[in-house]
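Novice: please work out how this folds:
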Amino acid sequence: MKANVIVHRDFRVASIDSRLYSSFLEHLGRAIYGGIYEPEHPTADENGFRRDVIDLVRELNSPYCRYPGGNFVSAYNWEDGVGPRSERPVRLDLAWRTRESNQIGVNEFVDWCKKANTKPMLAVNLGSRGLDAARNFLEYCNHPAGTYWSDLRRKHGWTNPHDVKLWCLGNEMDGPWQVGHKSAYEYGRLADETAKAMRGFDKSLELVVCGSSHSDMKTYPDWEAEVLEQCYDSADHISLHMYFANREKNTLNYLARTTKLDRYITTIGGVIDYVKAKKRSKKTIGISFDEWNVWYHSNQQDKEILARDEWPDAPHLLEDVYNFEDVLQVGGILNTFIRRSDRVRIACIAQLVNVIAPIMTEDGGPAWRQTIYYPLYFASKYGRGSALQLITDGPTYDCDEANDVPYLDASAVLSDDGKTLTFFAVNRHTERALDFDARLEGFANARIIEQVEMTNGDLQAVNTATRPETVIPISVETAKIEDGRLRAALKPLSYSVIRLSV
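Specialist: Next comes the predicted model:
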């Protein structure tokens, strides 16, 4: 079984925005408390942040981290998380039916970002609150001194402004589950006025408005058209969210769901172009895919926790334990973002620690890499530069999700210095190897630097605290370059990274 690929140095999709490999932390479950923050942990630093978690986050080189939500932000008072910790109120979080201690707020989060080598992407509450709270939050974070809010930050111990440049205007406001849910017109008007007020403070801010929570929403894609009709001139990006599941236990159908992701991006790209034309605008709105991941393993456990008549502190919510099959899915999702980097400028894996996350921890115990950590790591490390157009010709299959789904899911990235070409490839076939045959145009004297492979005979294999290396990448040397072609045998149900010096 053979898949032919043609790649040319000059045929480029786009320059990849490094923010494609960003992340997300919400005040949900053990993402914050027991995730990044655990003062009693043996590795905790002077601020209570787990150093072992910071080390794993730094390896991912995540450019931005979205915070504090998520559904949580739609009823969040940012003022609750600043000032002396002993004076911060304990609140009930309506989104996840838990108690919020507010021991971590924006100042501590910004400090954590510096330690973790990332930058904050902050969200404002446009559910239960609005324009006034947003502009005050911005002034508190970014103004140097001499005003009520900036001086309050200085009084709290943070003399220098945080200089946060990337802001989300609410979260999933199309969703009826959201506190303060609005119609597209209501939200679009509020987002526009909020954006104008924030730009009155700083014209250089980048602002993300809410698109559809997922592509099965009844209001999709009319929501995007109406929202952008109201705030196209004041926005920079529109957010999309998508989660992936294999509840029916059908691997081929599961792995084909990236075709739905591609259609989602294509559709909203068309909506953006439509509104741009209607507005006679020179600006093209980008897509911020600021929530994406596999999410279904913990659903039953979550139902049982949320059904209890109590308001727990940092319960074990949304703690999906990822298996090897999920490696293939996440690899395919990242390939899709690379191939559509002409549209998708920002993407945030949801989330970063414990809550549907590539990093898992035990309270008082170890932190380890879940299976999906690795494709994110490789994409972040080697997927920066220019996405190249691939012409592929290979076998396909039909399934419930789509027809003519290629067994080969691949992307290619040329580094910014033009010296390294990296292929990311998933073989979706459950039984047969795939002969990958790539014709290298414009890449004379190419040679193989490295070939990394992830396979496992058990699709359900997982990494745990006691067995953290059950599913890991290994180095192999089966690929060859002959007569200007890269040839490699991709094992059934495998994820591969092949790097060439060009």
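Novice: use CA for all of it now, contacts and neighbours both
Specialist: Will do.
Novice: list the buried residues of stretch 183-197.
Specialist: Applying a neighbour-count criterion of 16 or more other CA atoms under 10 Å, the buried positions in stretch 183-197 are 184-185, 187-197.
Novice: here is the second sequence; please produce its structure so I can put it next to the first one:
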Amino acid sequence: MLKAEVLIDRDFAVGATDPRLFGAFVEHLGRCVYGGLFEPGHPEADERGFRRDVMALVKELAPTIMRYPGGNFVSGYNWEDGVGPVENRPRRLDLAWFSTEPNTFGTNEFIDWCREAGIEPMLAVNLGTRGADAARHYLEYCNHPSGTALSDLRRSHGWEQPHDVKFWCLGNEMDGPWQMERKTATEYARIATETAKMMKWTDKTVELAVCGSSARNMPTFGEWEYTVLDHTFDHVEFISLHTYFNNYAHDTAAFLASPDLMDSFIDEVVAIADAVAAKRRSSKRIMLSFDEWNVWYRTRGKGEGRAKPGWPEAPQILEEIYTMEDALTFGGACISLLNHADRVKSACLAQLVNAIAPIMTETGGPAWRQTIFHPFAQMSNLGRGNVLRSKVNSPTYSARYYDPRGAEELYYPMPEVPYVKVASVHNEDDKTLTLFVLNRHLDESITLDLDARGFNDLTLDHALELRHDDLQITNTKDAPDTVSPVALDGVQVQGGRVQATLAPASWNVIRLKTQN
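Specialist: The predicted structure follows:
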């Protein structure tokens, strides 16, 4: 049997996981809002129209921060359309998803939903069709206590207390040709700088994220980040990253290897941000907000998978049905995020319900967990604490990952991909050590032999594996638990050593208790 040796040390940590690392994303896209988390008249809806069955699954998933209202949608969004009496709100054509937006769910409803779910709200401002003036007015409406036209307008709408939203995104993917009023790096950097200044003059307590490249494969990646941060460095705390994993090439081994490119992406953006800091001889460090990430490719092309004719309301689009294979790649991305906890301080799974989401619903019917639900819920619920540096000695394999870029075909050679990918999280408060382990070998089990130095008194709390013989199996409305965690048997713990047998193509979580 193949063997992977892992060494961790209690005193050698990457960094502490920020609570915002475990976030998600709600956009006015397809059935994410309407027919997803918000469906007045549904048997499970409360008096505000919030689906209680969806809310229960969200609380189980345990996201900590929620990005809203977009995404591409925000680049054409007038925030004023979504506040005030519902009967007076305008219906608009949404050019992001070629839908009709009824605006019956807006900022105040979103804030109420977040409060009900126990989630921090993250808001994005429109720097596509609008600019700094609308952004600072939006902030004033949300955060100023009272005594001004906009704060008193909020109070007249029924929200007496300020929303106190602390995290704001300065636009979305402004380098993308699909974006409304796309900008060059310099054009975006200038408007982002002025917007940041005015927003912080309005509320000095807010934290701001500036747009990075829409993806690592954008032609201007790197140059975009440097230019934008060179302008905005003194005014923002975060730069955003977006990535979506695909298996267009129908190469499972390469697909499971692709989260390692997420590690490279993070390292490159950190280097660029620190180069801007070095130019200024500044000790300030820009943190990373990975505010869009997921597996997404089956519904990503043009046509009715992405948009439907006739400007429908809440169309059934981008409803990616996730497989066991997808859950494995997704788990690898969870490990990548954890292992960069020193600089990735915020992240948002895109999205939450129905559209490329861990939760699926039937309009008027039930809600259920997709396969990717489980790795995220385990990461969020069990991944709080200090991430320890993991030295992994694992057998490796070669892969060639395909990533489309316009009409070009772009392949990333990956010559040495370790079959075993690991993240280790030590929580001193609840005296736990949690191991998140992915076995990417498609045919063979691998013995994990982990030496946890500084932990001489470990005991097993529980161990779970997520796997299925059929990597293309999915969870459905009629069989919602086909892919679910089950007990991982045979885990042996003695002192500070842990041994386990990892099944082929499996995601594993081993929770250990410490005595000190």
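Novice: let me see the TM-score of these two.
Specialist: The TM-score (TM-score structural alignment, normalised by the length of structure 1) is 0.98; 501 aligned residues with a CA RMSD of 1.1 Å.
Novice: and the contacts of the strand or helix carrying residue 3 of structure 2?
Specialist: For residue 3 of structure 2, the enclosing helix or strand under DSSP states H and E is strand 2-9. Surrounding strand 2-9 of structure 2, the residues in contact under the criterion CA atoms under 8 Å, 6 or more residues apart in numbering are 388-395, 420, 424, 444-454.
Novice: let's see that with 10 Å instead.
Specialist: Identification of contacts with strand 2-9 of structure 2 by CA atoms under 10 Å, 6 or more residues apart in numbering yields 387-395, 418-424, 439, 441, 444-455, 496-499, 501-502.
Novice: after it, which helix or strand is next?
Specialist: Per DSSP H and E, strand 2-9 of structure 2 leads on to strand 13-16 as the next helix or strand towards the C-terminus.
Novice: need the helices for structure 1, in chain order.
Specialist: Along structure 1, the stretches classed as helices by DSSP state H are 51-60, 106-115, 131-142, 148-155, 184-201, 222-231, 251-255, 258-279, 299-306, 324-339, 373-382.
Novice: residues contacting the first one, please?
Specialist: When contacts are taken as CA under 10 Å, 6+ apart, the neighbours of helix 51-60 of structure 1 outside the stretch itself are 21-23, 35-38, 41-45, 112-113, 115-118, 352-353, 358-361, 366-369, 373-374, 376-381.
Novice: change it to 6 Å
Specialist: Contact partners of helix 51-60 of structure 1, identified using CA atoms under 6 Å, 6 or more residues apart in numbering, comprise 43-44, 116-117, 377.
Novice: still on that earlier bit, show me which pair in the buried residues of stretch 183-197 of structure 1 is furthest apart.
Specialist: Spatially, the most separated pair among these is 184 and 197, at 19.8 Å (CA to CA).
Novice: give me the neighbour count for residue 461 of structure 1.
Specialist: When neighbours are defined as other CA atoms under 10 Å, residue 461 of structure 1 has 17 of them.
Novice: just residue 176 of structure 1 next, same as before
Specialist: Other residues near residue 176 of structure 1 come to 11 when the count uses other CA under 10 Å.
Novice: distance to residue 67 of structure 1 and neighbour count for the contacts of helix 51-60 of structure 1 - can I get that in JSON lines?
Specialist: Output for these, formatted as JSON lines (distance: CA to CA, whole Å; neighbours: other CA atoms under 10 Å):
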{"residue": "43", "distance to residue 67 of structure 1": "23", "neighbour count": "17"}
{"residue": "44", "distance to residue 67 of structure 1": "21", "neighbour count": "18"}
{"residue": "116", "distance to residue 67 of structure 1": "14", "neighbour count": "23"}
{"residue": "117", "distance to residue 67 of structure 1": "15", "neighbour count": "18"}
{"residue": "377", "distance to residue 67 of structure 1": "21", "neighbour count": "18"}
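Novice: can you tell me which of the residues you listed is nearest residue 17 of structure 1?
Specialist: The closest of the contacts of helix 51-60 of structure 1 to residue 17 of structure 1 turns out to be residue 377 (CA to CA; 15.9 Å).
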